[in-house]
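> need the 3D shape of this:
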Amino acid sequence: MKRRYITIAIIAGIILLISWKLLSNKKQLNEKNKPVLNTNIRVPVSVTVVKSVPGNISFRKTGSLSPFKTVKVLATTSGLLLRLPFELGDAVQQGQTLALLDTRLLNIDLQKATTNITKLKNDLDTYTDLLKGHAATQEKVNEIRQQYLAELNQADRLRRQINDATIQSPLNGIIAAKAVEQGAYVNSGAELATVVNLSKVKAQVNLTETEVYKIKTGNHVSITADVYPDVTYDGNISFISPQADATHNYLVEVTITNTGRNMLRAGTFVNVDFVYSAGHDILVIPREALTESIQQASVYVVQQQQAVRRQVKTGLEMNGQIEIRNGLSAGDTVVTSGQINLKEGTAVNIAK
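Modelled structure (predicted):
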């Protein structure tokens, strides 16, 4: 029995020794396989230096052109169109006849009215003399006078209708639309044609709140169009909306002189370049250096090979650059790419 207990004790000791050895080996393997933290890893980034530049700030907006004046030509009386001496695209002058209505019936009515006026005038003179001799009543004289005045009004109305039958162009321009054809009967107020004046054109663009307070009515601007890439047009700010739209943008209208060989057409897309002087030097950085929206702008500045986050206040955006009004100084090094991998204090490696 004693020998049996000794044997069991020896076996248990061997098992414990093997278990301890296995645990010891596993611990050594875990330590060996544990990843080694490399505190020397640096995130590669591209950077630029904050620049101080003269405060002649420019920004570009895109808009489309509309005619300086557009007028619909309407019939001012009813009648048959005897003449319609124009076609689409014709150039017309102010006062040029665009349509002639049939006035034969109106002329007949005017002749009748003129005859009646002459007769009533004689009757009125006769009865007025009779009234003085007490040979006629005042009521009869008043009746004839009323008829005489009614015929005068009728004659004036007919003359206006005859004059209105000759429809003239209200301005210099080009026929942009033709609504009727010769021989048609038109009612008063019917549209006959549309005339547009392209000697000047208007470009409409939307400016932000920051931008709109930098311009004034009458300021000079430069305009370019892709259709004439080598031509620059001169324009002036003719209108600034006093009220923002739902997106807090302000409508600005620019008037452009549109004469010469390279005339622009309504509907053409153009680039409008605004320029103003801040009166002092300003700080600028590339737009891509911002890590948040313009309203909550921030950048990463490189200091002692580490990324330091800075909140900044921005100004106008111009040609890929953005004005920095607060938060940076000239000569600061800011990250322009690689920000997605950065946080406060991250070690960086500046790409050459």
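
> use CA for all of it now, contacts and neighbours both
Fine.

> which strand is the longest one in the protein?
Looking across the chain with DSSP state E, the single longest strand is strand 56-74.

> from the contact counts, what lies against it?
strand 191-207, strand 269-277, strand 313-318 (3 or more CA pairs under 8 Å, 6 or more residues apart in numbering; DSSP states H and E).

> following up with a second sequence; could you model it the same way so I can compare the two?
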Amino acid sequence: MHKRISKSLAIFLALLLLFAVSGCAEQKTNNPTTVTTAVADNQELETTLELSGVLVPAQTVDLSSKISGQVTNLGFNVGSAVKAGDVLIQLDTEALKAQLMQAEAGLQSAEAAAQSVQNQASLAKINLDAAQKLYERTKSLYEAGAVSQSQMDDTTDKLNIAKNQSENASGPAQNQAQAAINTAQANIKNLQVQIDNATIRSPLDGIVTNQSVNVGTVVSPGVPVISIVDTSILKMKCTVTQDLLPLLSINQEMDIKIDSYPESKFKGSISSIGPIAVSTGEVFPVEISIKNNGSLTAGLSAHASMNTKVSGVVVPASSVAQNGGENCVFIIKDNIASKRVVRTGLKNDKGTQILMGVNAGESVAITNVNTLTDKMPVNAN
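All right, here's what the predicted structure looks like:
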């Protein structure tokens, strides 16, 4: 009997203990999470705008020949510094010079022929004047009955022949002679241009970065044979989102840091802001020009920064959480946390600009934000 009572008492105590533990656990689970809140406010945020990109030459020129020809001389090699006007490549011009001499001889022949035509025109004019005078005398004698009809007809025929000869010498013959001169001059000019094109010169100060020919190589028109880059000015190419565009302007100065030279500081200025977004999305191309002191090379990664101020809705930096790759905050109202996906702008260590998703005057959680869920009860203070 005593054993049965002891066993029943033990079971009763175990059930009582289990009920107490379950009750405590349930009470603990139902306790709302305590969060501290802050009010989103319209204010000015002072921060640093940072952009990242890669340095590229300010200007790159790929040169090709305008004519076919064999390379007879190379003025510079890859890596050489060149000045504008320096001869980079010389092509063979012997055949062109021979053709030029022939064209010049053709011009002399055409000019001589034109002079002959001019002399003939002068002679034809003298003959015409003489025939005209003879005609007038013969006509007077004919009208006086001193000469016969046949003599008058013969004089008239001679006048007509003289007129035709004069007209031909001063018209078509001279035009043809001038056309021959023009053709010869055009041939000479064309050959002179080809001879000039046989010398490939640098159009700018820079460095030879590529050379695809050697002495003896036959080049074809339009095929790139040498490249020149201007590295006296380098450009940092980067992109910015559309909300940052109002903060940027042409010639705006920025501080530049080069990853390969962490201890050095450089200055740059915005030289270009693309008016059209790039194809990858709502970002716009920006170029920042940097004067090269000789230590920088194209291809280095760089970062540009400047102090700036923005105005708008600002929340404490601790209120913004990452959730599923999105920025979000939790709006606290009537002790209920409501998740809001937001689009953020600039930020500093204290505050974050909210471009979309939060209105001024709304309360946001600034503690325990990573443990909150949508529509979760909280204890706000």
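
> still on that earlier bit, want to try a markdown table for the helices and strands packed on strand 56-74 of the first structure, with distance to residue 71 of the first structure and mean neighbour count as columns?
What follows is those, written out as a markdown table (distance: least, CA to CA, whole Å; neighbours: other CA atoms under 10 Å):
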| stretch | distance to residue 71 of the first structure | mean neighbour count |
| --- | --- | --- |
| strand 191-207 | 5 | 21 |
| strand 269-277 | 23 | 18 |
| strand 313-318 | 38 | 19 |
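
> output the ones you listed as TSV; include the columns distance to residue 5 of the first structure.
Formatted as TSV, those follow (distance: least, CA to CA, whole Å):
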stretch	distance to residue 5 of the first structure
strand 191-207	98
strand 269-277	102
strand 313-318	86
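
> right, and these - which one's nearest residue 333 of the first structure?
strand 313-318 (16.7 Å; CA to CA).

> could you check the angle strand 269-277 makes with the closest one?
130 degrees (axes from the mean of the first three to the mean of the last three CA atoms, to 10 degrees).

> average offset between strand 313-318 of the first structure and the second structure?
Strand 313-318 of the first structure, aligned to the second structure and superposed, deviates on average by 3.9 Å (mean CA distance after the TM-score superposition for the first structure).

> roughly how far out does that strand sit from the chain middle?
20 Å (CA atoms, centre = their mean, to the nearest Å).

> in the first structure, what residue corresponds to residue 104 of the second structure?
With the correspondence set by TM-score structural alignment, residue 104 of the second structure lines up against residue 114 in the first structure.

> which strands or helices does the helix or strand where that match lies pack on?
Using DSSP states H and E, residue 114 of the first structure sits in helix 104-132. In terms of contacts (3+ CA pairs under 8 Å, 6+ apart), helix 104-132 of the first structure is packed against helix 138-164.

> and the gap between the aligned partner of residue 95 of the second structure in the first structure and residue 295 of the first structure?
By TM-score structural alignment, residue 95 of the second structure lines up with residue 105 in the first structure. Separation of residue 105 of the first structure from residue 295 of the first structure (CA to CA, to the nearest Å): 72 Å.

> neighbours around the match of residue 95 of the second structure, how many?
11 (other CA atoms under 10 Å).

> cool, and residue 254 of the first structure?
Around residue 254 of the first structure there are 26 residues (other CA under 10 Å).

> counterpart of it in the second structure?
So, by TM-score structural alignment, residue 254 of the first structure is matched to residue 287.

> my read: that match touches residue 254, true?
No. Between residue 287 of the second structure and residue 254 there is no contact under CA atoms under 8 Å: 11.5 Å.

> what does residue 12 of the first structure align to in the second structure?
Looks like residue 12 of the first structure stays unaligned there (TM-score structural alignment).

> how about residue 203 of the first structure?
Match for residue 203 of the first structure (TM-score structural alignment): residue 236.

> distance of the residue nearest to its match when sequence neighbours are not counted relative to residue 303 of the second structure?
Spatial nearest neighbour of residue 236 of the second structure, chain neighbours left out: residue 55 (4.5 Å); criterion: CA to CA, 6 or more residues apart in numbering. Relative to residue 303 of the second structure, residue 55 of the second structure is positioned 10 Å away (criterion: CA to CA).

> again, but for residue 242 of the second structure
From residue 242 of the second structure to residue 303 of the second structure the distance is 19 Å (CA to CA).

> dump the residue contacts of the closest residue to residue 285 of the second structure other than its chain neighbours.
In space, and not counting its chain neighbours, residue 285 of the second structure is closest to residue 239: 4.4 Å by CA to CA, 6+ apart. Applying CA atoms under 8 Å, 6 or more residues apart in numbering to residue 239 of the second structure gives the contacts 51, 283, 284, 285, 286.

> of those residues, which ones are shared with the first structure?
Mapping the contacts of residue 239 of the second structure onto the first structure (both residues aligned by TM-score structural alignment, their matches' CA atoms under 8 Å) leaves 51, 283, 284, 285 still in contact.
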